[in-house]
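**Q** sequence plus the predicted model coming up.
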Amino acid sequence: MVRDLVIQLFRDALARGAAEGRWPAPPPFAVDAPRDPRHGDFAVNAAMVLAKAAGKPPRELAQAIVDAVRAGDANGDLAALEIAGPGFINVRLAPDVWFRALGEVEERGESFGRTEVGKGRKVIVEYVSANPTGPMHVGHGRNAVVGDGVARLLAWSGHEVTREYYVNDYGAQVQTLARSVHLRYQELHGRTVTMPPKSYPGEYVVDIARELQEEYGDAYLDAPESRWLDLFRDRAVVHVLGLIRGDLAAVNIAFDRWSSEKALYQSGTVDRFIRHLEERDLVYVGKLPPPKSKKGQPPPQPQPDEEGVSVADDLTLFRSSQYGDEVDRPVKKSDGTPTYFCADIAYHWDKRQRADALVDVLGADHAGYVPRLHAALEALGAKRDDLHVVLIQMVNLTRGGEAVKMSKRAGTVVSLREVVEEVGRDATRFFFLTRRSDAQLDFDLELAKRQSLDNPVFYVQYGHARLASILAKAKEAGLPEPSFDLAAVRRLTTPEEQELMRRVVAFPDLLSGAALAYEPHRVAFWLQETIAAFHSYYTQGKKTGERVIGTDPTTTAGRLYLCKALKQVLANGLAALGVAAPERMETRDIGEDA
C-alpha cells in the first residue's frame, strides 16, 4: 500500500535519529490523507507526538524529521515535504509511486484489498443473538448484516474471525413461547383459548403445536405444566432456530458457532464462574439501592424487575461500581438462582478465554448494558477495550411513504424473509449499510426494488456492469487484454483520472480502516462515491471527446487498465459486503460508446 511506503520512510528516519541521539524513541504516529488534496497526499503528525519527549517545539522538530526523511529517500519516492500548522508534515509523493501502485491490482486480483493488520489476533464477533421466540424481523436483519459486514472486514484485514450466535434458550421468554404453543395445542384439539397479551401469536406457533399434536396426540392436553413445559420449550426453540437459520441464509449469513445459554448452565460454566467471582472477592450479599425520585416528586414505589428481583431482596451483588458501572449488579437472586446478567458475563468470560478481542453487535436499547459488560471484563483481568460494542438503531420500513408494520407470518413486525423475498438479497444487504449503524435507517421498499440510478445498490452494480461493458467493447474491437504498463498508465493525467487512480490505490487502506473502526458502512459510502466519480469521468469524456477508447493506442491502453482496476476494486468492495457484482444488467442499456 502507498500509505505503508510513507509510514516506512518515516519509521526508518525516526529510528536513525533516535539511534544518533537526536530525539527519543518515537511513539506511534498517524499517517492520514488530508481532507483537502491541495495539502498533499498524506499528513504525518510524528513531530507533534514526539515534541514533548524531545523537548523541542513541534515545528522545529518537524524540520529535523523532514531532513532525515529526505536523506533516506533513496528511490526518489517523495515529491515534496512541507511543514504545516502546529507541526504536521504534509507529504506529496512522486507521480510514479501512484502509477506503479496500480500494478498491484492486477497482481492480486480478487485478493486486492486484503491486508495483515490483524494478523495473529483472534476475534469473536457475536451478532443477531435474537431470542429464539419467532422469525427474524427487519431490525434483526440490520443487526445481522452489520455484524456480518464487521466480521467480513475483520477477515479481510487478516484477523482470525469466529462468527457467533448466542441462543437465549433458558429464561422466561422461551417458557412463554412454550406456553403459547400449549395454548395452540389445546386449540388444535377443539378447545377455545385466549392468548395472553405477552404470548406469541404468529402462525409459526400453530405449526409447532401441530407437530407436537401429530407426535403425541392429546397426551399433554390436561397434563400439569411440569410434565410438558420442558418438552414444548425445547421443541419450540429447535423449530424457531430452524426459521432463524433460514432467514439468515436468505441474506447469505452463516455462523461458525451457536452458543446456548442453557448449555452454560448444564455444563457447569455458570457455577464455575460464580465460584471464580467469590474466590476473587468480587461479590457480596446485599440489597439494591432504592429507585431515585425525580425532582419535586415523591419516591417511586419499588417494583420487581422482569426476573422478580426487588430492592427488598438480599442478593448476591457483583462489585461492578468499582470498575466504572453506576451500581453493583445482582448475579444471584435471593433464592440462589443466577440472574440473566450472571449468564451474560459468564458467556463473555468464556469468549474472552477463546479470543484476543470481542465484538458485540447489539440493539441501541442495550446501550445501558455496555458499561456493566466492560466493568465485568475489567474485574476479571481483561482490558475494557478487549470488548467493542456496535450499537444498531431502529429501521423504519416504508412503502410509498407509508409505514409498513405488520406481518401475517411473524405476527408482530415485518419479517426479514418477507423483505428479502420482495427486494432481493443484494438490495437488502446494501440498504442496511447505507447509514451508520448508530443512526436510524429509513428502508424504502419501493426504492430498493427500483432499477434506476437513484437506487444505491443498483447504482453501484450498474457501474460495475458498465465497466465490464467497456472492457467487452475493447475486446470486440480487437484491442489487447488490458494489463499493467507503466508507460501507458503515465498517460492518466487528467484530474478525474488522477482521482480514480488514487481511489483504487487507497482501497486496501479503506477496508482496513473500516475494519478497525467496525464500520462497514464506510465501504458502502466509498463504493457510491467511487462509482459517482467514474460516471462523472465517463460523461465528461463523452462531452470532450476524450473517450476511454480513443485514437492514441498508449493512452487507450492506460485508460482501459484503469477501468479494469476500477472494476476489480468495485467487485472486491461489494464482495467485502456480501453483495454480488454482476457483469451485465439486462434491465438497462449499458452498452454505450466507450
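**A** Noted; the coordinates are in hand.
**Q** CA only for contacts and neighbour counts going forward, please
**A** OK.
**Q** point to the residue nearest the middle of the protein.
**A** Nearest to the geometric centre of the chain sits residue 150, at 2.8 Å (CA atoms, centre = their mean).
**Q** that residue belongs to a helix?
**A** Yes: the assignment for residue 150 by DSSP: H, G, I helix; E, B strand; the rest coil puts it in a helix.
**Q** so it makes contact with residue 519?
**A** Yes: counting by CA atoms under 8 Å, residue 150 does reach residue 519; the two are 6.7 Å apart.
**Q** look up how far residue 73 lies from the residue nearest to the centre of the chain.
**A** 37 Å (CA to CA, to the nearest Å).
**Q** again, but for residue 197
**A** 73 Å.
**Q** just give the nearest non-adjacent residue to residue 449, would you?
**A** Closest residue to residue 449 apart from its sequence neighbours, by CA to CA, 6 or more residues apart in numbering: residue 423 at 5.2 Å.
**Q** same question but for residue 456, I mixed them up
**A** Per CA to CA, 6+ apart, closest to residue 456 is residue 528, 7.1 Å.
**Q** following element in sequence after the strand or helix carrying that neighbour, please.
**A** Secondary structure assignment for residue 528, by DSSP states H and E: helix 521-544. Next helix or strand after helix 521-544 toward the C-terminus (DSSP H and E): helix 553-576.
**Q** show me what that following helix is packed up against.
**A** Applying 3 or more CA pairs under 8 Å, 6 or more residues apart in numbering; DSSP states H and E, we find helix 553-576 packed against helix 95-108, helix 138-156, helix 456-476, helix 486-489, helix 495-505, helix 521-544.
**Q** against that first model, consider the following:
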Amino acid sequence: MTPAKLAATVLTAARAVFTARGLDLSVLPASITVERPRNPEHGDYASNLAMQVAKRAGLNNPRELATALAEELGRAPGVKSVEIAGPGFLNIRLDAAAAGSLARLVVQAGREYGRSEQLAGQRVNLEFVSANPTGPIHLGHTRWAAVGDSLHRILAAAGAEVTSEHYINDAGAQVERFGRSLMAAATGEPAPEDGYGGEYVAEIAQRIVAADPEILSLPADEALLSFRDQGYLMMLQEMRESLERFGVHFDVWFSERTLHDGGAVEHALDELRKQGHIYESEGAIWLRTTDFTDDKDRVLIRSNGEKTYFAADAAYYINKRERGFDRCIYMLGADHHGYVGRLKAIAACAGDDPDVNIEILIGQLVNLLRGGVPVRLSKRAGNIITLDELVEAVGVDAARYSLARSSTDSTLTLDIEEITRKSSDNPVFYVQYAHARISSLLRNAAELGIGRGDDFDAALLSHERENDLLKTLGDFPAVVATAAELREPHRIARYLEEQVANNYHRFYDACRVLPQGDEAATDLTRARLWLVEATRVVLANGLELLGVSAPERM
C-alpha cells in the first residue's frame, strides 16, 4: 500500500465516522497526507487528522474523534492496527501483505513510478545557463546546467508542461568586444583592454580565417562585423555541443537580437503603457518599478534613443507570457541578486502576480579542488574552469550528480579526487553501485534459472529490513513531488543515497535473496526478487531525474 493510498483510506474512514455521527463533512479536507513517524516503534505511518478537524467539527476532545477514527480505520483492508497517541495522533501499522504489495505496484509501474499529476495544467518556462556566447561554459554555468536540467525532468515528472530555454545574450556590447578580440587575434594584435583572453579566442580566429581567407582583406569595419558574426555562431555551436555532451538539451535557444529586430521591445513598451507604469523624464522613458518594491525606477530608453538591457528584459518576460507560459522560472548566478526585485517588478508592471507568474532562483558559486588544492585556471579559457574540463576530469555522471546533490543556496566545493573515488563514501558511486549490485544479483538469478514469476505472496516480506526498504520505496512519489514544488533537485539525490541505497545495502546484508548450494528457490526467494526489482526501478527512475546513468556493471 502506498502512502497516497493509505491517506485516501484514512480520509474514507473519516467520512464514514462523520456520516455516522451526523458531523459536518465539509470540514474535512479534500485530501490529506500521512507521515512516517520519527520513531519506527510508533508504527508505519501517522496522521494528525483528528487534531486538525475536531474543533471545526464542534468537538472539544480530538482524542474522542481519534478513537472513532481508529476503530473505523482498523477495519480497512491492509491495516493491521491503529493506536492513539498524545492528544489525538493516529499511529498506523500495515499488515505484511499490504506493505509488501508495494513491490508489485512499483515493478508494474516501471518507469512511471514516482510520476504524478501534481503540477498538471501548469505551463512552465524554465530558463537556465543563458551564458554569453563569447566564451566556453564555465563552472558556475555548469552547476545551473546540472540543476536546471534535473529540475526540468522533475517538473515534467510532476505533471507540468515544461519548456527549457537558453537566452542568448547576442545584442549587447559583449558581442562587439568578442568580435574585436577575434580580429585582434587573427591579425596578431594584442587583445583589446576590455576584450576576451584565453587560447579559445585564437583558436576561433584561426578557424574563421581558415573558412574565410578573404576576411583579412576586407575593410576594417566589414572585417570586424564578419569576425563578430562568424565567431558568435562558432562559439554558440561549441556551447550547444558541450551541453549536449553533458546531457542537457534545450527546447528553445532564444536570441536577444530577435527582440530588437522583430519589434518585441516596442510591443512590450506599448503593453506596459497600457498598464500605466511608463513615464518620461529628462528625455528618457522610464518604468515605475518602485510601485512594486524595486529600489529605483528603471530606464527603458535613454535620452539618446538607445534601448537599455532592462527594456530587453521586459520584452523577454512579456514574450514568454504571450507564448502561453503561466509560470516563468529564471535560474540566475550568484552575481544576479539585484535582478530579483527588478524582474518581479516587470511582472507586476505587466499586470501579473509576481508571486505566481515569475520565480527567480539564485545559485551560488562552485569551487573546484584536487586533493584539497584549488584547481588551476583553464589554459584554454583563461580565468575560468570550463564545463568540458570538468567532464574530462570526472565524467558526466560524477559531475552532474555532485552538482545537483546540494542546495543551490550555498557555495559548493567539489574535490575531483573525492567525487571520482570508487568507495562507499563517494555518494554517486554509492548510489550507482546499489543499482549495479542489484543488476548483478538479477543476472545471477537468471543464470540459476530463477525468475520472480508473475506474482508473489506479499505477506512473506515481513522482515524488519524488508519493511524498512518497502517504506522507503513508498516515499519516492512524495519526494519527487516535493522536489518539484520546492524546485530542489537535491532532495532526489539525498533520498537515493541516504534512504534507498542505504536501506537496500542493509536489506541485502540481512536477507539472503538467492539460494545457496543445492537449496531450491522458495516463495520467499521470488518475493524478495520482486522487492529487489522494485528497488532497482526506484534507483533507475531517481537517477534518470538527475540525468545520471544507472549502470548494470561497475
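**A** Looks like it came in fine. Computed from a predicted model, the values in this text were never measured in an experiment.
**Q** ok so, going back, the residue nearest to residue 449 of structure 1 -> structure 2?
**A** Residue pairing (TM-score structural alignment): residue 423 of structure 1 is matched to residue 394 of structure 2.
**Q** how many other residues sit next to its match?
**A** 18 (other CA atoms under 10 Å).
**Q** which parts of the stretch 1-150 of structure 2 are strands?
**A** In the stretch 1-150 of structure 2, the strands defined using DSSP state E, counting those that start in this stretch lie at 45-47, 79-85, 89-94, 123-127.
**Q** tell me what the first one is packed against?
**A** Same thing as strand 45-47 of structure 2. Using 3+ CA pairs under 8 Å, 6+ apart, strand 45-47 of structure 2 is in contact with strand 89-94.
**Q** name the helices or strands packed onto the strand it packs on?
**A** Looks like strand 89-94 of structure 2 contacts strand 45-47, helix 49-53, helix 62-73, strand 79-85 (3+ CA pairs under 8 Å, 6+ apart).
**Q** what's the most buried one of those?
**A** strand 45-47 (a mean of 22; mean count of other CA atoms under 10 Å).
**Q** what are the contacting residues of that strand?
**A** 33-37, 89-93 (CA atoms under 8 Å, 6 or more residues apart in numbering).
**Q** before we move on, the earlier item: and the match of residue 423 of structure 1, what does it touch?
**A** 416, 419-420.
**Q** which one of residue 197 and residue 73 of structure 1 is surrounded by more residues?
**A** residue 73 (14 against 7).
**Q** can you tell me the closest non-neighbouring residue to the more buried one?
**A** Here the residue nearest residue 73 of structure 1, using CA to CA, 6+ apart, is residue 9, at 7.1 Å.
**Q** the nearest residue to residue 109 of structure 1 once chain neighbours are set aside: neighbouring residues, count only.
**A** Spatial nearest neighbour of residue 109 of structure 1, chain neighbours left out: residue 568 (6.8 Å); criterion: CA to CA, 6+ apart. As a burial measure, residue 568 of structure 1 scores 24 neighbours (other CA under 10 Å).
**Q** residue 568 of structure 1 maps to what in structure 2?
**A** So residue 568 of structure 1 corresponds to residue 537, using TM-score structural alignment.
**Q** mind listing what its match touches?
**A** 106-107, 110-111, 113.
**Q** residue 106 of structure 2 versus that one, what's the distance?
**A** 7 Å.
**Q** kindly report the same for residue 349 of structure 2.
**A** 47 Å.
**Q** residue 112 of structure 2 too?
**A** 9 Å.
**Q** more neighbours: those two, which one.
**A** Neighbour comparison, residue 112 of structure 2 and residue 106: the larger count goes to residue 106, with 24 against 14 (by other CA under 10 Å).
**Q** quick one: map the more buried one onto structure 1.
**A** Match for residue 106 of structure 2 (TM-score structural alignment): residue 105.
**Q** same thing with residue 240 of structure 2?
**A** Counting by TM-score structural alignment, the partner of residue 240 of structure 2 is residue 245.
**Q** so what's the residue count around that match?
**A** The burial count for residue 245 of structure 1: 15, using other CA under 10 Å.
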